[in-house]
Each structure stands twice: as structure tokens, then as C-alpha cells.
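Visitor: Sequence isn't available, so here's the structure alone:
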């Protein structure tokens, strides 16, 4: 029996002070010095930690904001001297999509490699735009044998990349006929190219090592040369319209390559297959107004194996006034391919707006075979995701000085935490295989559909959100 997929992790604490959400303001002027002070009874022991933190304080601006926000001390103080406050630096993190809570959760996972459970219940939105309007059906959560990472039943997260045969074909001697090449990876996740606004060449070897540690694949520019030849199996070169060619000896050692969409994609695929017949070729399609139609068109070509559809960093459609979200575009492509009868033959990768592990599972439920990410790994290195981030500008997280082992450890931890959460989610849904999760919308509920079914007859169809 093959060895169970497991990612080796270790705690990697942050380099600087944590930017937490809550802090407690203590107005000591009227303190009664109670023997049973509520600060001593803090279940998270934050007050003792704050005292230790202040003793070693080196920057006046780096105050202690690591409170869990449970309000226990605020409510129980007999003099009413304690007040909960919001860290102004915390509110500056990210943007409208990559909210501070997402960044904080990512930092915690990168530090501990654990599922971010506080014990204080779910504090996120009940519904909202994007993936927040989609809920997974966890009705099988009561089954102890399929209890995620703790259950006895093995849950497979591996997926295959490449073109599949529509049916089994046998030779004259009843042996299976030749099959198209496939690439198997242990979880439905690939590291995508860095966005132009968040490009740092120093991170490329770090991403390479993190991909090798976790067994997944990282997309790299065709100019990149790996530090170790044995890591070539974990690298997929991206060949843009004007990219220099990759040497044939390197291409033959890789399993996957990605090319930009264009009028000559069929010719480029044939040229790459002549160099390396067993390589899988993916086509990168930007989700502009014509992107969905283009992806459906490419899926009908006999030489196309894998299609990689990419939205913007927030998961929105590109270059449109009223952009659709990634999950809706994935569902449209997936449904169209089912109607044409060729969905099982094509691999569909989706990227853009995948910020949390639940987004990975939800994108697969919508119809993607696997997802691609890049910004979560950058956030794992304590990136603030500043709106004004540009190459060459001062970085508050000092990413240009990041240590190699620190960065590799944080990225590896984050991927491991994502894998554990995917297993937990699949176990709660009663799924034992990630391949079967693809397109299974019966395992999810969509707010728009529920709202239409419940209130549509009374109030009509909602025109906009």
C-alpha cells in the first residue's frame, strides 16, 4: 500500500511583532486592585503575555494586539476600566477582497501549520460576495470513521492533470491501448506565477523548494533555472508569447508546461510534444469578457489537454465594467463542457481570488479539477498586501531580506494547513476522493439560488447585489 501523503512541518514564528486585531485599553486610575482580577482569569493568558511582551519592547509603535476579543474581561471588570480596541494597523491590511481577517488567518497557518481554530466559534460572514455566497453541505460530519485528519478512513486528495480517454480502448491482445500522458500531484493545488505587482526574484528558489517539500508543482518563468535538477519534476515552465525557449534537456525532465493562449496554440503544442512526447501542455486563458467562450472553444480541440483559466487577484473577470466572479465562470465552463459531452476528457485549472483553503474546495465543487495560488504564499511571509505595493518601493514586511529557511518553512506550513483543511472539509461532506468532488454541486448550497427559491415568488428576481 502506498505511503500516506504527509507534509513535514515545524513551527516558524514571525520575524517581527504580530499585527493582531484586538487590544485592551486599561484605564487604571480607578482600579480597585481586586484579588480575583479578571485579567488573571483570561482563558487565553493574554495579560501575562502582554507583560512579557512589554518588557522586551524595542519599538514604541509595536504595541500588543494579540487579544482574542472574547469580551470576558471587559464585561466582568467590576469598575468597568477595560475597553476593547481595534488595531489601526490591522485595518490597513489588504484590500476589499483580501481582508485583514484573511491575512491574519494566513499568518497563523504559516506559523503553526495548524487549522485556525480559536475555540470561540465561527466569526465570519453568514453570506457575502464571491465564495462567501456558497456554503458546503457538511451533513456527514457525524461519521467518526471519516473524521478528516483524525478518522480511520483514508481520504485521497490527489488529482490527475492531462487529457483522459473517453472510454477504455484495448489492443488485439486485450491489453490496454496507449494512453495520453498524465501528471499526478498529491493535492489539487499548483503555485501560480507571481503577479507583476508582487514580483520578487529572490522568492523563486524559495517557491521551488516549497513545491519540492510538498510534492506539488510551481509555475515558473521560462528564464528561471532551478537550483537542483531533481526539483524539475516540481516545476512547470511558462512560455509566454515572447518568452525565450527552454533548453530541450531541461524540458525533457519536467512533467508539465504552460503556454499562453493565441491563434497558434495547436502548433505550439505539437512542437513541444516533439521535444518531449510525455509532457502535459496547459493553455493559460485570461478570463476577460471572451475568456469563458475561449476556454470552451479550446476544450473542443483534439490536442488540448489542460486549460488554465485565470481571473484577477480578487477573483473578478478582467477588463469588464460589471465583472463576474470566478466561481460563476467556472460553473459556466464546466456546465458547457458537460453539455458537449467532453468534460471528463479535459483538465480545468482555475486561479485568481483563491485566498483560503475553503475557496479551493468550493472552486472544485463548481467544476475545476484543481486551483492555482500565489498571493497566499506571499502573505505567509508576513506580507501586508499593500495597495501601493510596487517593485522597488519600501516593503513594511522587509521581504527583500527574508531568510531562505524561514520562508520555505512558512510556505510549507501554509500548504500543509490547506491540505489538512481540505481533508476535514471532505470528511464532513462524506467524500473520500478529491476527483469525485469536482462539479458535485449537490454538496453545496448557493445563496442566490436559495434566495430565489424562497423569496423570488414574493419579491421577484434580484437584479444586482
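Guide: Received it, and whenever you're ready, just let me know what you need. Only a predicted model underlies this, so the values are computations on that prediction, with no experimental measurement involved.
Visitor: Every contact and neighbour count from this point should use C-alpha atoms.
Guide: Fine.
Visitor: Please enumerate residues in contact with the helix or strand hosting residue 84?
Guide: Assigned by DSSP states H and E, residue 84 belongs to strand 82-86. Strand 82-86 has contacts (CA atoms under 8 Å, 6 or more residues apart in numbering) with 21-27, 69, 71, 73-74.
Visitor: Only the buried members of the residues you listed: can you turn that into a PyMOL selection?
Guide: Per 16 or more other CA atoms under 10 Å, the buried members of the contacts of strand 82-86 correspond to this PyMOL selection:
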select buried, resi 21+22+23+24+69+73+74
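Visitor: then this one, side by side with the first:
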């Protein structure tokens, strides 16, 4: 029996104390000082330990990054000296899509390599924009998939990036007549990429390439970002080339297993030339996720490309339009277009932009994607606060513009991916699905708020008169 794919994690504490949501307000003058059962000592998460050290050194206590909001300390203190307030710095983290609570979850996963659990339960809204208006049906857990969650059975998360043959033909002597293309399989439906809007330098690219190699996945990189330090990881790098760059970077194409070509007029000819020179190379066509994407995907599916890579904006929205659709609607449109022309089983779909949590990876696959890329999440794993200082020419507050301990940074990224894989396995196990490829396009195993609202309230109230969730 082949060895099971398992990601080994190791705790990787942050270099800088993360910005916590809550600040502790303690009225020391009211403290009796003689409580034998001080609530600080009874905190089940032990979050006051470091604060005591800060107080003993006459320093300001740090904000409570690991506080689980159980409020036990506030309720059980006999003198009522505790209160909580929102940390003002917490409100400045991220933006309207990459929210502060998302950064906290990603920091925790990169630190511990575990699935984050909130002690106070879910207190958020019932529905929200984007992926938050989509739920997965996890009511069909059965013994094989339950055992898969605990490692006693297989739950396969592998996906293919190579083109597939839908039927085989044989010669009269029963030898195979069909030319089978090269096969490339990766153990996770997740690849790496850094958005041009983020800080990109050799200090962050090196640990990402190291993590990609250890995890068995791939990372997209542009020729101008390639340095000699990355040469040992060439097999796990996907050079992103324009039509003109393809002719100038033959050594880069030769050393990699996969190459991406930016979509442009006449790109089919360039693809054919690379295919003729390197028949075993996996060729990806990258293009913007815009209104033309569904129709263009149907055209390129006939060109012989292995994978189509669509780029949404950093919030997962359609680009180059005044009224953008979100990633899940665009994935669905492209998937169904390829189904309608009979090409979906032959080609793979990869999507970038807006993948902020593990559940987004699973939901994108349910909509019809084969795999997705992590971009902002990788930099957040390295303690990035998405403050935008680097774009303004100001030094990074967590020093990502300076040399990093590559092994520590690699460990943080591996921890994050391990937590995401664990969540994907949990979700697939609860849905009764044992293979990630089987999850693709299974919208029947999901519920969409827009459809539920239309089916249940439409007959009573008619069409929505106020614009709904975007």
C-alpha cells in the first residue's frame, strides 16, 4: 500500500507579538491581592502568563492575541477589576475583504499548524458577500470518510495539472494507439503565488519555494524575480512568461516541469512550438478573469493546453468591469461553458485571487475549479499585516523587507498548508467524499443563499427589489 500523504508540522512562534483584538484593562488599585483562586491563574488558555512577565518588568502589557473571548476572567473576578476593550490597532488590520479576524486565523494556523477553534462559538452574521453566501452540505458522514479524518482510511486530496484523455483507442494487436500525454499530479489542490500588489523579494520567495518543494506543490514566479538561490527548486517553480519572453527564456522552460504562458493573440502558435520542443512539459495558459473568460476558455480548451489559469483581483472579483461578479459565480460560468462544449473532462481550471481561508479552497472546487492558488495568505503566514506600508515606500513593521530565517518562514507556510489540508479533509469526510477530484463541480452538495432566498421567499414577495449580496 502506498504511503499516505501527511504534512508534518512543528510549532513556529511569531517573531513579533501579533496585534491582538482585545486590550486588557485592569484596575490594580481594586485588586485584593490575596485571592487564592485568581482568575489569571485559572485561564484555560493561559494567556495572562506573558502579561505577568511584562508587568513584573514594568512594561505595558501586550494585547491578548490568543484570547478566545470566553470572558471567564471578567465574570469570575471577585473584585471585578477586569474589562475588555477593542485594540485600536486591530481595527487597522487588513481591509474589507481580508478582515482582521481572517488574519488572526491565518497567524494561528501558521504558528500551530492546527485548525483554529473559537471558545465562544460563531457569533458572525448568518450570511455575507462572496463565499459567505455559500454553505456546504455536511450531513452525509459515513464510516469510511469518518475514519479518513482520523487517518484510518484514505481521503485523497491529489489533483492533476496535466491534460486528460477521455477515451483510449487500440491497434489490431491490442497495443495502445492513443498518444497519452505526460501526467503531472500534485498532492494538494493548492499552488503558491505572490500577487504583484504584495511585497516580493528573495527573502520571502526562498522560503515559499522551500515549502513548495517539501509539500510537493508548485509556485508561480516571474523571470525578473528568479534568483540563483531559487535554482535548487526549479522543478517546483512555474515560470510565468509572455509570448515574447517564451523565446528568450529557453533555459528556464527546460529546467521546469510546468510553464505558464500569458494569453495573447497567437498564443496557440507559441504553445504548439513549446509542445513540439518539449512534449513532456505541462503548459498553462494564464488570463484575466473577465467577461471574456468563459468564451475564451472554450477556445483555448481546443488548443492543447493542459490547464487554464484565471486571475481575479485580490478580493476575488471579476476584473475589467464596472459591476464585477465574485469568484464563485465566475468559476461556475467557466465550468459550465466547458461542459457545454464537451471539453471539461480534458482540461484543468486553476483560479487565483480571493482565497483567504481553507473553506474558500473547498468551495471553489465545489463550484468547478480543479485547484486554487494561495497568495496573500502566504505572506500573512509570515506575519504580514496587509498594512500597505511597503507600497508606500515605508519599511515593513514586521521586517519582511529584511533577511528572514528561511527555515522558520518555510515552517510557518507548511503549518498553514497543513491546517488547510486538515480542514479540507474534515469537510470532505463530513460530505462523504473520499477524493478531491470527486468534489469538483458538486454544487448539489452545497447551498447558495441567493437560490434559497429565491425558492423560498420569491413566491411570497417576488424578486428582490434591493440589490443583494455581491
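Guide: That came through fine. All values reported here derive from a predicted model rather than from experimental measurement.
Visitor: sorry, back to before: okay if I get the contacts of strand 82-86 of structure 1 as CSV plus distance to residue 341 of structure 1 and secondary structure?
Guide: Below are those laid out as CSV (distance: CA to CA, whole Å; DSSP: H, G, I helix; E, B strand; the rest coil):
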residue, distance to residue 341 of structure 1, secondary structure
21, 50, coil
22, 53, strand
23, 56, strand
24, 59, strand
25, 62, strand
26, 65, strand
27, 68, coil
69, 52, coil
71, 56, coil
73, 61, helix
74, 61, helix
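Visitor: Max pairwise distance over the contacts of strand 82-86 of structure 1: which two?
Guide: 21 and 27 (19.7 Å; CA to CA).
Visitor: in the superposed pair, what's the mean gap between the strand holding residue 84 of structure 1 and structure 2?
Guide: Strand 82-86 of structure 1, aligned to structure 2 and superposed, deviates on average by 1.4 Å (mean CA distance after the TM-score superposition for structure 1).
Visitor: Check which residues of the next helix or strand after that strand are buried.
Guide: Downstream of strand 82-86 of structure 1, the first helix or strand assigned by DSSP H and E is helix 88-91. Of the residues in helix 88-91 of structure 1, residue 90 count as buried by neighbour count, 16+ other CA under 10 Å.
Visitor: ditto for stretch 327-342 of structure 2
Guide: In stretch 327-342 of structure 2, counting by 16+ other CA under 10 Å, buried: 327-338.
Visitor: Just give me the closest of the contacts of strand 82-86 of structure 1 to residue 118 of structure 1.
Guide: residue 69 (10.8 Å).
Visitor: Contact partners for that closest one?
Guide: Counting by CA under 8 Å, 6+ apart, residue 69 of structure 1 has contacts 22-23, 84.
Visitor: 7 Å - rerun?
Guide: Counting by CA atoms under 7 Å, 6 or more residues apart in numbering, residue 69 of structure 1 touches residue 22.
Visitor: Over to the one 4 residues further on?
Guide: By CA under 7 Å, 6+ apart, the residues touching residue 73 of structure 1 are 38-39, 42.
Visitor: quick check: longest helix of structure 2.
Guide: When structure 2 is parsed with DSSP state H, its longest helix is helix 406-431.
Visitor: what comes up buried for that one?
Guide: Quick answer for helix 406-431 of structure 2 (16+ other CA under 10 Å): 406, 408-431.
Visitor: Also stretch 242-249 of structure 1?
Guide: residue 246.
Visitor: For that stretch, what is the spacing between the initial and final residues?
Guide: Terminal residues of stretch 242-249 of structure 1 lie 21 Å apart, using CA to CA, to the nearest Å.
Visitor: what residues does it touch?
Guide: Counting by CA under 7 Å, 6+ apart, 222-223, 275 sit against stretch 242-249 of structure 1.
Visitor: Let's see that with 10 Å instead.
Guide: Stretch 242-249 of structure 1 is contacted by residues 221-225, 237-239, 251-252, 259-260, 272, 275-276 when judged by CA atoms under 10 Å, 6 or more residues apart in numbering.
Visitor: Just the ones of these in strands?
Guide: Assignment to strands by DSSP state E places the following of the contacts of stretch 242-249 of structure 1 there: 221, 237-239, 259-260.
Visitor: Map residue 437 of structure 2 onto structure 1.
Guide: Under the alignment by TM-score structural alignment, residue 437 of structure 2 pairs with residue 435 in structure 1.
Visitor: Now that match: closest residue in space that isn't a chain neighbour?
Guide: Distance criterion CA to CA, 6 or more residues apart in numbering; nearest residue to residue 435 of structure 1, sequence neighbours excluded, is residue 159 at 6.0 Å.
Visitor: do you know how far that neighbour is from residue 355 of structure 1?
Guide: Separation of residue 159 of structure 1 from residue 355 of structure 1 (CA to CA): 20 Å.
Visitor: what does residue 76 of structure 1 align to in structure 2?
Guide: Match for residue 76 of structure 1 (TM-score structural alignment): residue 76.
Visitor: Can you give me the distance of that match to residue 70 of structure 2?
Guide: Distance from residue 76 of structure 2 to residue 70 of structure 2, by CA to CA: 11 Å.
Visitor: same question, residue 256 of structure 2
Guide: Noted for residue 256 of structure 2: a distance of 50 Å to residue 70 of structure 2, by CA to CA.
Visitor: mind listing what the equivalent of residue 283 of structure 2 over in structure 1 touches?
Guide: Using TM-score structural alignment, the partner of residue 283 of structure 2 in structure 1 is residue 281. Contacts for residue 281 of structure 1 were tallied using CA under 10 Å, 6+ apart; they are 161-163, 181, 236, 255-259, 268-270, 272-273, 303-307.
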